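Chemist: next comes the sequence, and after it the predicted model I'd like to discuss.
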Amino acid sequence: MDRLTIDDLELSGKRVLTRVDFNVPLENGAVANAARIEATLPTIEKIIGQGGRLILMSHLGRPKGEAKPELSLRPVAEKLAGLLNREVKMAPDCVGPEVEKMVAALQDGEILLLENTRFHKGETANDPEFARQLAALGEVYVNDAFGAAHRAHASTVGVAKLMKEAAAGYLLKKEVENLSKLLESAEKPYVVILGGAKVSDKLRVIHNLVTRVSA
């Protein structure tokens, strides 16, 4: 992988704005499956272990630009705190004066989870002003949200363009390398099985694979 990765960044004392994919299922106000949260732990532990001031952002569900309590990331903050055995501060929003104060108060090695980015219409619209507000929270940017990396949203594409330093986290790096192997050097014959909803999101991948796979 030729692009910058988290290992190329100086993290100590820096506000590290990190896009993760915490779009996890909730049941009765609790995380029902923590696999996506667990997948980000190597990146999170790297940042806080190096003394970075970690600011996490993610979407959850499809609130369509409205603040919906049932799609709050607060249960995710609680689950992450349990996995790390350390405090995870929860912001009341992802932008605004109160969030800025919480970010400014972060100490080295501390974690702040921003509220659902899709509570704002500017997220899915990749609104430049919304992206600017998000980007202002960090000094360096890490993208570890492979599941959302294909979307041209403010917290992915918009923020990355505004940051002086932007790099891939460990999960994104691993998934891109695995996909590259399939496209460039996989031994034949091989079969690809694609699953999940939202087939329209996978059409470009299917198109690229169809001439390479055996079945």
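Modeler: The structure has been received and is ready for your questions.
Chemist: please make it C-alpha for all contacts and neighbour counts, starting now.
Modeler: Will do.
Chemist: mind checking the longest helix of this structure?
Modeler: The longest helix of the chain (DSSP state H) is helix 170-184.
Chemist: in it, what's buried?
Modeler: Under the neighbour-count criterion of 16 or more other Cα atoms under 10 Å, helix 170-184 has Y170, L171, L172, K173, L182 buried.
Chemist: okay, now the one to match up with it:
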Amino acid sequence: MADFNTIDDLDLDGKIVLTRVDINVPVENGRVTDATRIEKIVPTVKDIQARGGIPVLLAHFDRPKGQRVDAMSLKQLVPALESALGQPVKFSDEAIGGPAKRAVADLVKGDVLLLENTRFYPGEEANDPTFAASVAALGQIYVNDAFSAAHRAHTSTEGIARLLPSAAGRLMEAELRALDAALGNPDRPVTAIVGGAKVSTKLELLTNLIEKVEHLVIGGGMANTFLVAQGIEVGTSLAERDMADTAREILEKSAGAGCTIHLPVDIVVAREFAANAPSEVLPADQCPADAMILDAGPATVAAISEVFAASRTLIWNGPLGAFEIPPFDAATNAAAQAAAALTRDGKLVSVAGGGDTVAALNKAGVADDFTYISTAGGAFLEWMEGKELPGVVALTKG
């Protein structure tokens, strides 16, 4: 893993610390409805303050596309920030120029300042050097705590890091260490679960993983495409029949790479996609022509659980079935509980990420038992695909 500075490595005392955070939270009628992302930045802000630094927060909200949009102002997040931090938070309605400079000049130790939405400026997403210099001029140190935006080479995630002494915040540090433990330098054997609807959206992911893991469990609608590729009929199930050749190629490559791919051996089928629709468990090759596969069956879960038990590391991205509606959440729930039990017993390092995955693990009641859960979405997926993330590369030493 590339070496990077943390906030322990830099002298922050008396310095203005430009701190990139992800507080892109859901808001309804001007009120934050889920403050999870805001709560996660608290350790970084408090640690900067404890080292004598003065945090000036940089963040985006929604997609204003370089225009000032009042409904996307960060000002509406100030009450939630104050609640999470337990102190007043100052606000500047500009992120550069005279107003921002004056707001920074008024700060003393113990203060926190939030600058306006960086995406109100065209230079943010363009990673414009002039805009980057204008923002960097406000501070002496740069800390990036927004892994979830690290796959984007924007001014606030990458450009400023080139201009100031830079470090990873606590959340970024935890994420990078967890990811390194999962794929960079993992305890082996490594198992990956990849679920979701479409092979086409996770092609790069599958291709990268078969070179990196010993076991690859494929679930959800993706598994149906692999069944089709093996000549198995899947009735009215979601499947990308035009991806069958690609699925066969992945199966062939995995054999050469020493990676075992695990597909469902039994299936749960129904005639309609609805909660508590009448369903039955059948062997994977016996889906009726008028039925759809909505989950993996109990024999598949038992097989997956055995793979977990023989593994040291697990990476999870995507559910095994239509987890949103019962009873088609059973396989995802049972597999998640098996992984959680092994993790609690110290036998498995378990790292999960992606929106549906986090929702599924929360639903299964095991999110707190996993070693690490990433809420990063796109950045987590690009990391699993083996891509370099600009916001991370910019922090590396040397």
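Modeler: Received, thanks. All values reported here derive from a predicted model rather than from experimental measurement.
Chemist: would you turn the buried residues of helix 170-184 of the first structure into JSON lines with distance to L11 of the first structure?
Modeler: As requested, the buried residues of helix 170-184 of the first structure are exported to JSON lines (distance: Cα to Cα, whole Å):
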{"residue": "Y170", "distance to L11 of the first structure": "14"}
{"residue": "L171", "distance to L11 of the first structure": "18"}
{"residue": "L172", "distance to L11 of the first structure": "18"}
{"residue": "K173", "distance to L11 of the first structure": "18"}
{"residue": "L182", "distance to L11 of the first structure": "32"}
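Chemist: which of these sit farthest apart?
Modeler: Y170 and L182 (18.7 Å; Cα to Cα).
Chemist: how about the strands in the first structure?
Modeler: Ranges of strands within the first structure are 15-19, 26-27, 30-31, 53-57, 89-90, 111-113, 140-143, 166-168, based on DSSP state E.
Chemist: excluding chain neighbours, give the residue nearest to the most far-flung residue of the first structure relative to its centre in space.
Modeler: Distance from the centre of the first structure peaks at P189, with 33.8 Å (Cα atoms, centre = their mean). Nearest non-adjacent residue to P189 of the first structure, counting by Cα to Cα, 6 or more residues apart in numbering: S214, 5.4 Å away.
Chemist: now do that neighbour against L84 of the first structure, distance only.
Modeler: According to Cα to Cα, to the nearest Å, S214 of the first structure and L84 of the first structure sit 42 Å apart.
Chemist: tally of neighbours for E306 of the second structure?
Modeler: By other Cα atoms under 10 Å, 12 other residues sit near E306 of the second structure.
Chemist: also compute the angle for the helix or strand that contains it relative to strand 190-194, please.
Modeler: Using DSSP states H and E, E306 of the second structure sits within helix 298-309. Relative orientation of helix 298-309 of the second structure and strand 190-194, computed by axes from the mean of the first three to the mean of the last three Cα atoms, to 10 degrees: 140 degrees.
Chemist: name the helices or strands packed onto helix 298-309 of the second structure?
Modeler: Contacts defined by 3 or more Cα pairs under 8 Å, 6 or more residues apart in numbering; DSSP states H and E place helix 298-309 of the second structure against strand 266-270, helix 330-344.
Chemist: I'd like the next helix or strand past the first one.
Modeler: Secondary structure here is assigned by DSSP H and E; on that basis, the next helix or strand after strand 266-270 of the second structure toward the C-terminus is strand 279-283.
Chemist: the first structure: matching residues for that following strand?
Modeler: On the first structure, no counterpart of strand 279-283 of the second structure exists by TM-score structural alignment.
Chemist: on that earlier part again, I206 of the first structure: which of the buried residues of helix 170-184 of the first structure is nearest?
Modeler: Nearest member of the buried residues of helix 170-184 of the first structure to I206 of the first structure, counting by Cα to Cα, is L182, at 12.2 Å.
Chemist: what residue of the second structure matches up with that closest one?
Modeler: Aligning on TM-score structural alignment places L182 of the first structure opposite A182 in the second structure.
Chemist: which residues touch that match?
Modeler: V190, T313, L314, I315, V349, S350, V351 (Cα atoms under 8 Å, 6 or more residues apart in numbering).
Chemist: of the residues you listed - the most surrounded one?
Modeler: L314 (29 neighbours).
Chemist: for that residue, identify the helix or strand it belongs to.
Modeler: Applying DSSP H and E as the criterion places L314 of the second structure in strand 313-317.
Chemist: picking up where we left off before, find me the equivalent region of the helix holding E306 of the second structure in the first structure.
Modeler: By TM-score structural alignment, helix 298-309 of the second structure lines up with nothing in the first structure.
Chemist: what do you get for stretch 229-242 of the second structure?
Modeler: Using TM-score structural alignment, stretch 229-242 of the second structure finds no match anywhere in the first structure.
Chemist: can you list the buried residues in stretch 145-157 of the first structure?
Modeler: Neighbour-count burial for stretch 145-157 of the first structure, counted by 16+ other Cα under 10 Å, picks out A145, F146, A148, A149, H153, A154, S155, T156, V157.
Chemist: reformat those as CSV; add distance to S58 of the first structure.
Modeler: Listed next are those as CSV, based on distance: Cα to Cα, whole Å:
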residue, distance to S58 of the first structure
A145, 8
F146, 12
A148, 9
A149, 11
H153, 11
A154, 11
S155, 8
T156, 10
V157, 13
